[in-house]
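S.K.: A predicted structure for the sequence below; I have some questions about it.
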Amino acid sequence: MTALEIVQQYYACFNQKDWQGMLALLHPEIRHEANQGDVRIGIEKFTDFLRMMDTAYDETLTDMVFFTEPADSRVAAEFVVNGIYKQGEEGLPPAHGQTYVLPAAAFLAVTDGKISRVTTYYNLPLWIKLVSE
């Protein structure tokens, strides 16, 4: 599979809530750079992140556009996050089922046929405003 196909499958698994399918596409030393907070390295830390996300949010990604580069090792994705805020997190507004629609982007690297880096960006102040209204 090409880097693009691997990343497209990763996001298809995300939208299907197929967490095991997502994890199977990750390099053992995955570097996860979330929009906020510390960098996570390794499948175990990424798995913990997925559990937390599944508990606090119900999200589907739409309007996905992918960009690749000639070396077939990096992919960028632009998308819209359509979510429900199910359970509050420390330092964030209380959750009571608020819905939100938020533009976001991610940059992914593929090494040896596995995703080795996921870096995600979105506008956190906008998300806070959307769930606080």
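M.R.: Arrived safely. Residues are numbered from 1 along each chain as shown.
S.K.: for the rest of this, base every contact and every neighbour count on C-alpha atoms.
M.R.: OK.
S.K.: what residue is smack in the middle of this structure?
M.R.: Centroid check for the chain by C-alpha atoms, centre = their mean gives Thr120 as the closest residue, at 6.3 Å.
S.K.: give me the nearest residue to that one, chain neighbours excluded.
M.R.: Nearest non-adjacent residue to Thr120, counting by C-alpha to C-alpha, 6 or more residues apart in numbering: Ala106, 4.3 Å away.
S.K.: next, the one to line up against it:
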Amino acid sequence: MPSQTARATIQAYYDAFNAGDVAGMVACLHDDFAHHVNEGATRLGKAAFAEFCAHMSETYKERLTDLVVYGSEDGTRGAAEFTVNGTYLKTDPGLPEAHGQTYVLPAGGFFSLKDGKITRVTTYYNLQDWIAQVSA
């Protein structure tokens, strides 16, 4: 059933995220992939996404909880809602200085899929909420 395939692919993507397995995340992506981030430019392709993940893993330590995954009946769209539980490890340029602050942030992702692989991920979180938490 296509909706189950979409949900399984998205679940595998987030399971790999929680395991710190960038290769596992990339394995869920279609060759024609676009990463639309909450703030900043769209990243095109698996290589750009892997570079982003490398930067994120040295700057933030995050674990997602309360994950709920949805999939459209035809398997071409999906979404996920979750809570980000993180530690700010290294100052990200243009953001507050890092000194090990922790944060808990509601977030979500929206997906397009083709042939059982993710072609687009759009991530949403409230940046101002995050800045307030790490600036406190």
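M.R.: Yep, that arrived. Since this is a predicted model, take the numbers as computed values, not measurements.
S.K.: what TM-score comes out when they're superposed?
M.R.: TM-score for the superposed chains, counting by TM-score structural alignment, normalised by the length of the first structure: 0.97, backed by 133 aligned residues with a C-alpha RMSD of 0.9 Å.
S.K.: returning to that earlier point: the residue nearest to the centre of the first structure: which element?
M.R.: Element membership for Thr120 of the first structure (DSSP states H and E) is strand 114-122.
S.K.: Leu130 of the first structure too?
M.R.: With DSSP H and E as the criterion, the answer for Leu130 of the first structure is helix 124-132.
S.K.: can you spell out which helices and strands pack onto that helix?
M.R.: strand 98-111 (3 or more C-alpha pairs under 8 Å, 6 or more residues apart in numbering; DSSP states H and E).
S.K.: may I see the buried residues of the strand it packs on?
M.R.: Going by neighbour count (16 or more other C-alpha atoms under 10 Å), the buried part of strand 98-111 of the first structure is 98-110.
S.K.: which bit of the second structure covers that strand?
M.R.: Alignment of strand 98-111 of the first structure against the second structure: residues 101-114, by TM-score structural alignment.
S.K.: so which bits of the helix ranked longest in the second structure are buried?
M.R.: Longest helix in the second structure by number of residues (criterion: DSSP state H): helix 2-18. For helix 2-18 of the second structure, burial by neighbour count (16+ other C-alpha under 10 Å) applies to 2-18.
S.K.: got the angle between that helix and strand 102-114?
M.R.: 140 degrees (axes from the mean of the first three to the mean of the last three C-alpha atoms, to 10 degrees).
S.K.: so after helix 2-18 of the second structure, what's the next helix or strand?
M.R.: Tracing the chain past helix 2-18 of the second structure, the next element assigned as helix or strand by DSSP H and E is helix 22-27.
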